[in-house]
Structures are given as C-alpha cells and as structure tokens.
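# have a look; sequence and predicted model below, questions after that.
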Amino acid sequence: MIIFWVAFAAIIVFFLQAKIFHKYALRQIGYERQFQKRVSYRGETIELVEQLTNAKWLPVPWMRVESQLSSDLRFHRQDNLEVSSGKLLQNHKSFFTLMPYTKITRRHRIVCRKRGWYKLQSVTMTAGDLLGFLHQTKQIALNGELIVYPTPAEVPVHELPSHSWQGELSVRRWIVEDPFVVMGTREYRSGDTYKMVNWKATARTGNLQVHQYDYTADRRLMVYLNAEDNESMWRSINDEELIERGIEWAAGAAQAVIQGGMETGFCTNMPIIGEFGSTFVEPRSGGGHLTDIFEVMAKLELVRTEPFADLLTREADSGYSQRDVLVISSFWNDQLELQADRLRRNGNAVVHWKLTPNPVQEQAGEAG
C-alpha cells in the first residue's frame, strides 16, 4: 500500500512539474544574438555572440536554441553546439541550463568562407520540464547582419602607380597618357589616332610623327567586371568560383589605385541583392569610397543582368573622356574590342585583364 501511495505521489509531482515548466519555462527569458562586428573580409574569423537571460525565480532545466545561417559561415567545433550543414544553409542548435536570475553569454567562432551579405533572421527556443515530457516553443525575430568583403587580390602592383597623384605633378602611370600635356614627339605606332599626328614634326623629319604625351594626376580609373564566364552563357553563371575571383581582382585594383590617391569607380553586369539592374559606382577617392566599393562588391548577386557588350556600349555612348578603363573579363571578342575602341576614341585608355583560374597573368589592350 505504501508503494502505491509513493507511486501515486510521484505521478502527481511529475505532472505538476511538467505543467509548471510548460507554462513558465519561457517566461521572462531574454535572448540576444549579434555578430562581433558588422563587416569582415573573406577568410577572417569573427565571433557570433549569444546572450540568454532568465529573469525569474524558476530555473530552466534545459533549453534548446535553433537557427539557420548560411553554410558559407563555418562554425568552429564547440561543446553544447550541434551543427548540421547543407549546401546552402546550416542548422545549428545550442543547449543551455538556466538557473534563476542568471545571464549566460556564449561566443561562437565563425570563419567567413565567402564574401556576401548575411542576415540573422530568427531563432526558435524550446524549453521543458525536468524529464522532457512537455515542452514549449517560442520564436524570436533578429535583425543583425554581417557584410563580408571580398579579399582584395594581389594584382600586378608594379604596373600600378608607384606613388600618389597630387595636383598637376607628372607621375608614373600604369595605363594612360594625358592628351593635354605634350612633352615631345615620337614616331607613329599602330593604334595611334590621326588627331595625335604632329604635322610640323612630320614635315620636318619626313616620317609620320605623333605627339608624345606626359602622365599627370587628373585622370580617373573605371573598373569593369564581366559576369559572363563564357561567350555563350545566358543569365545563370556557371563558373561561380571564376567570377568570385574576378570580384577579388577588381577589389585589388580599386584598393591599390585609391590608396595611391586616384579616383576609382566600379561597374559590373551583376545586381546588388534585392535589385535588378547592373551595378555602377561613380569614381571618387578616399578610404570611405573604397569601403563603399567593397560593400557593393560584398552585396553582388551572381546573376547576369545584361550582356557585357551592351553595358560597354552604353558606357561608350555616354561620351565620357580622360579616364583609364580596366576591363576584367574571361574572354575578349570583336564586340568588346569595338566598344573598347570607341572608348579610346573618346579620349580614354582601355586595358583588358583576362580572367583566369590563376593570378593575373595576361593583359591585352593598348593605351590610347
């Protein structure tokens, strides 16, 4: 008989604690999650910080916090953390025990494997009684974000300016001559335009002579990145790794030139996430502008918005001049050469870097 009453009392206690924890376990529970910093570079390790607060007298025997995050943010191994990863998303679960009136802070180390724009969406908290018979679930919306910049590639800096451009000082240039500063004459070369011909020097020497221009500081660089990984592609990018490398080449060129004091812009036939048109950043100078370019690059979506030849046609139609033009593309054909030649005739210089799986190896194009 005693055993019966003990068993009966145990059952009553079991159901009472289950009801109490089911009703109150998630009350006055506070939860915060944020990245250690808002921006990072691909390959860096940052921290994701969780804070969980129990502001009531009742302890929480167990709590599970679940959320999803991009698989491009890899978690380091850690106790009380379970991660199951798919191709695009990973689900991770953190486990806690909360005593009354306590706060727990947990830091997760994350490797940023790919540039991108990552947002914290929501977490699902589940808590229950001592024996796990009943549980309660609650979802909390989050608003944190992480912007991972592309890692600037080591482009051939020996071909970039060796020092800053200031005022009207004559400097070493990597792409272009200034058509407004004449320092002498030289013999005609293939690719020179007839407006460059110095007729007096030609008459004097008997050979076709053209103006020899000096290099000065009042030019701007425009970097164009082609999202097409081959000549026959449509909207979908097949070789994403190749285009990611192109973004890093563009970042490296922009960084080297802006740090040298020159104004730089960026344009590509890819959209920013959530938008539809091609991306264009006007040339400016300074560290703040470089950060703006990196942020735009981080938010690019790997989708082609329009044929690259159409983009270059529109740029040539705009009629701008006195710019250095760097085109990063996995191929070069007659259509692109035609638009590059139009840009040259407008008074710009055009250089093509062929996008390959290896570091920058090949350059094509003539300054003009």
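Arrived safely. Residues are numbered from 1 along each chain as shown.

# please count neighbours and contacts with C-alpha atoms only from this point.
Will do.

# what segments of the stretch 1-150 of the chain are helices?
Per DSSP state H, counting those that start in this stretch, the stretch 1-150 of the chain carries helices over the ranges 2-24.

# how about the strands of it, start to end?
29-35, 39-41, 45-54, 60-70, 73-75, 81-85, 89-98, 102-112, 116-119, 122-128, 135-141, 145-149 (DSSP state E, counting those that start in this stretch).

# in which helix or strand would I find E282?
strand 279-284 (DSSP states H and E).

# what about the residue nearest the centre of the chain, distance to A203?
Among the residues of the chain, the one closest to the centroid is A298, at 1.7 Å (C-alpha atoms, centre = their mean). Distance of A298 to A203, computed by C-alpha to C-alpha, to the nearest Å: 56 Å.

# over to I2?
126 Å.

# higher neighbour count, these two?
The neighbour comparison of I2 against A203 (other C-alpha atoms under 10 Å) goes to A203, with 11 against 7.

# surely the more buried one is within a helix?
Yes. With DSSP: H, G, I helix; E, B strand; the rest coil as the criterion, A203 is assigned to a helix.

# assess the claim that G265 and E282 are in contact.
Yes. Using C-alpha atoms under 8 Å, G265 is in contact with E282, at 4.9 Å.

# give me the more crowded residue out of these two.
G265 (21 against 14).

# now do the contacts for the more buried one.
For G265, the contacting residues are 220-223, 254, 280-284, 293, by C-alpha atoms under 8 Å, 6 or more residues apart in numbering.

# next up, a structure to set beside the first:
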Amino acid sequence: MKMKRNGRHWFAFAGLLLLAAALFSYAMFQGGFVSWFLFYSFLPFGLYAFLIVVYPLRRAAVSRTVPVRRYHADEPVPVTVRIDLPWPIPLAALTVVGEERKRVGAIVAWPFRRRLSCTWPLQLPRGRHQLETVILEVGDPFGWVNKTASFPAPCTVIVYPRYIEWPFEAVHEWFANGKAARPISLHRDMAVAAGAREYVPGDKMSWVHWKVSARRQELMTKEFDEQRNDGWIVVLDGASSPVFEELVTLAASVSKALLDQGVPAGLLFAGKKRSFLAPRRHDEQWTSILLELAEVNGEGKDPLVRTLAEETNWRSAAGCVIVTSALSISLLQQLRAIASKRHVVLYIVSREWSHEQQSWADGLRRNGVYVSRIDPQMLQPVQQGGGNG
C-alpha cells in the first residue's frame, strides 16, 4: 500500500507528460497561434506539477505542541503544528492533517516561507489521548499531482471531566431531613479506647494504657474502636451505563464542592480496575481527583456492591457520597449497613424512576440515607469546567 501511495503521483505525472506530448504534436502538425498558445499555456503548470513530483516532502521537519493547561471534555484543544520545509518554493496548497482525527487540520495556501505554523481546535472526549502522527499533503493548483507524507509528532493530551458548580448548601441539606438527621461534623473525633493489647515496637507512647500496664506489670497499648475523621469519600460506580459520563461529572462536581469548603475529600472508583484516593484537603487533591476521573471507564459488571463490601481503606471516613445509575436489593443491604456507622448520601442518575425504586428510596431515607434522583439533563454544565479551575 505504501509503494502504491508513493508511486501514485508518478502515474499522474506520466499522464501529464502524455498530455504535453499530445499538445506539442498538435501544435507541430496544426500550427497557428491557437495550437501553440494551448501548448505554452499548459507548459508552466506541467513544469510545476513536475516540481511537486520531485519535491522532497519527506525531508520536512514537523513538530506538534499543545499549550500546557487544563482541558475539559468537549472543550476545544488548540493544536499547533510547526513545519520546516526542505525547499523555499511556493506551494499551491499545503494541507496539514492530524491522523488521530481524520481530515482535521488546516490548509496553508502559497506559503513563501520555509518555516510555517498552523493551529486548529481539536475536540476530544474525556481521557488520556496520545497524538501520534501528522500528515502533510501538497499538490498543484489543478489537483493533477498530489504528494503525501506522514511524520511522527507525538503529543499527550489529558482531557479532564466536566463539572458544574455544585452548591455547598446541598451538602448541608443531606442531613436536614429524615429521622436520622445529624449535623455534619467537620472536626476529627477523639478515638475511644475499647481494650488493651501488648505493646509492639513502633506504637506511640500516647497510646500506652498506663493503668492496665501497672496492673499487669508490662507495657500495654490501647486498642481503639474504628477511628473516625472528618474526611468524606466520593464513591463512583464503575458499572457499564449509558449515563456514565454524567456520573463522572457529578462525582467531580461534588468533590469540588467539598474541597472548596475545606472538607477533606477522597475518591473511590468501584470499577473493573478499582482505585482509591485518601481524603485530603490540600490544593493538589483536586488535581489528583480530576486526573483519576479523566481515566476511569465504565466497563465493570455490578462492581459497586463488591467494592462496598470489600473496601477497608475508607472505613474511617465521616461519610460517603455514592454516585450510581442503578438501585438494587443487594445495594440496599450494603447501604443500610454503612448508614449505621457514618453519613451516607446516595445520588442516582437516571432518566426513569419506577414505583419500586421510589419505595426502596423511601426505605433508605428511613434508615438515615439521603437519597436523591438526578435527571442526566441537570448535569449538562451551565458553567463548564475549564481554564485552571
């Protein structure tokens, strides 16, 4: 295929030579102004086509750059391609194409400089994208001869998820209703000693249980109940779903609302490949959450229930926000167990809401779980995440 592509312009030029020979023969045998005018009018275009054939396009140097900033889904990504041409001759049209998006590029007409640059916007979905190749194409004004060459120009672009401004008042509203309404604790609770065990090197001296140590004549360390902190975990369901992008948008929006108010926020992705970010409140946490959400994929099969049952890293969190698109009996049982120990918020992104699901949601609310169904249309960003936000 490569040899055919490289030899195609030679076949086109051979056809032009036959046309030139026919015009010359016609002028020689016919004579007169008209016949010679036709021949001499064709001659410069034929010579230019020959110049395109012998033009060493593969000796061009091509590089691609993308400005360093944060890009979000469906936001135009400005791609700049710089080209150093081998010969300083004007080209009728130089087409620059990014192979990763067929026929997306720019056309530079009659460039008289060897060094050129062109920029075009590239629409990319959420995720990590590796741009590999740039294609250059040159031709004559009539399109008789076209020459194409591809150049490696690797460039990595990370497209982060969209997010909307999620009001922090909604966080307080989570616990404003229901029997189990409780105030949000934004301060670390003191751990309560539940027993004592033998001292192990590495235990803090503040954990030594002095009364029991004096009674048993050996160092004993306090054993604590599950230590609770003020961190929150946003749990994203990684099951296959037609509204998975909306789930990612909601997870990003809630995470940002928590961090903006100084609440330590973490992320647990319950997918085919599980990932966890511990709750933190520093500025880098928002970037870490965005990066994690940029690369998640909804490919799992019912992974949320297994993750809630098996995951232990986040059990000390003060609460969790679970983002999913489906409600099931097995999930109900897990949520009831979790709600007895910590704050639980359940967001269900779904276009439909049956009477059975409504009954399940009412039962969860009676167990202290804040449940809310969100229509996917509500997650279409009014103010789309962009810039450095």
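Looks like it came in fine. Quick caveat, the model's predicted, so the values are computed rather than measured.

# care to give me the TM-score?
The TM-score (TM-score structural alignment, normalised by the length of the first structure) is 0.64; 286 aligned residues with a C-alpha RMSD of 3.9 Å.

# quick revisit: what span of the second structure is the helix or strand that comes right after the strand holding E282 of the first structure aligned with?
Of the helices and strands lying after strand 279-284 of the first structure in sequence (DSSP H and E), the nearest is helix 287-298. Mapping helix 287-298 of the first structure onto the second structure (TM-score structural alignment) gives residues 283-294.

# just the buried positions in that stretch, please.
285-286, 289-294 (16 or more other C-alpha atoms under 10 Å).

# now the strand holding E282 of the first structure on the second structure. Mean distance?
Once fitted to the second structure, strand 279-284 of the first structure is off its aligned match by 2.4 Å on average (mean C-alpha distance after the TM-score superposition for the first structure).

# which residue ranges of the stretch 251-389 of the second structure form helices?
Counting by DSSP H, counting those that start in this stretch, the helices of the stretch 251-389 of the second structure are 284-294, 303-310, 329-339, 355-366.

# out of the ones you listed, deepest packed?
Ranked by mean neighbour count, these are led by helix 284-294 with a mean of 19 (mean count of other C-alpha atoms under 10 Å).

# neighbouring contacts of it?
Everything outside helix 284-294 of the second structure that qualifies as a contact, by C-alpha under 8 Å, 6+ apart, is 126-128, 158-161, 248, 252, 255-256, 259, 265-267, 277.

# same question for stretch 19-27 of the first structure.
With C-alpha under 8 Å, 6+ apart, stretch 19-27 of the first structure has contacts from 56, 58-60, 126-129, 134-138.

# circling back: list only those of the contacts of G265 of the first structure flagged as buried.
For those, buried by 16+ other C-alpha under 10 Å: 220-223, 254, 280-281, 283-284, 293.

# any idea how far Y213 of the first structure is from the residue lying closest to I29 of the first structure once chain neighbours are set aside?
Spatial nearest neighbour of I29 of the first structure, excluding adjacent residues (C-alpha to C-alpha, 6 or more residues apart in numbering): N54 at 4.9 Å. Going from N54 of the first structure to Y213 of the first structure by C-alpha to C-alpha gives 73 Å.

# looking at these two, which one has more neighbours?
Legend: neighbour count by other C-alpha under 10 Å for N54 of the first structure and Y213, higher for N54 (23 against 18).

# quickly note the distance from that one to V13 of the first structure.
24 Å.

# could you do V325 of the first structure as well?
In terms of C-alpha to C-alpha, V325 of the first structure sits 78 Å off from V13 of the first structure.

# looking at those two, which is more packed in?
Neighbour comparison, V325 of the first structure and V13: the larger count goes to V325, with 24 against 12 (by other C-alpha under 10 Å).

# the more buried one -> the second structure?
By TM-score structural alignment, V325 of the first structure lines up with C320.

# okay, now H135 of the first structure: neighbour count?
That count, for H135 of the first structure with other C-alpha under 10 Å as the rule, works out to 20.

# I'd say it and T126 touch.
Yes. Applying C-alpha under 8 Å as the test, H135 of the first structure and T126 come out as touching, 6.7 Å apart.

# V257 of the first structure reaches S162, doesn't it?
No. In this structure, V257 of the first structure is not within contact of S162 by C-alpha under 8 Å, at 9.6 Å.

# which of the two has more neighbours?
It is V257, of V257 of the first structure and S162, that has more neighbours when counted by other C-alpha under 10 Å, with 24 against 15.

# check contacts around the more buried one.
160-161, 221, 263-264.

# over to G105 of the second structure?
95-98, 119-120.

# check A349 of the first structure too.
Applying C-alpha under 8 Å, 6+ apart, the residues contacting A349 of the first structure are 175-176, 322-325, 343, 366-368.

# would you turn those residues into JSON lines with distance to I29 of the first structure?
Below are these laid out as JSON lines (distance: C-alpha to C-alpha, whole Å):
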{"residue": "I175", "distance to I29 of the first structure": "61"}
{"residue": "V176", "distance to I29 of the first structure": "63"}
{"residue": "Q322", "distance to I29 of the first structure": "62"}
{"residue": "R323", "distance to I29 of the first structure": "59"}
{"residue": "D324", "distance to I29 of the first structure": "58"}
{"residue": "V325", "distance to I29 of the first structure": "57"}
{"residue": "L343", "distance to I29 of the first structure": "62"}
{"residue": "E366", "distance to I29 of the first structure": "66"}
{"residue": "A367", "distance to I29 of the first structure": "65"}
{"residue": "G368", "distance to I29 of the first structure": "67"}
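
# going by neighbour count, which of those comes out on top?
L343 (27 neighbours).

# closest to A22 of the second structure out of the buried residues of stretch 283-294 of the second structure?
A294 (61.9 Å; C-alpha to C-alpha).

# from T307 of the second structure, how far out is that closest one?
Distance from A294 of the second structure to T307 of the second structure, by C-alpha to C-alpha: 20 Å.

# next: S35 of the second structure.
84 Å.

# now do the contacts for S35 of the second structure.
23, 26-27.
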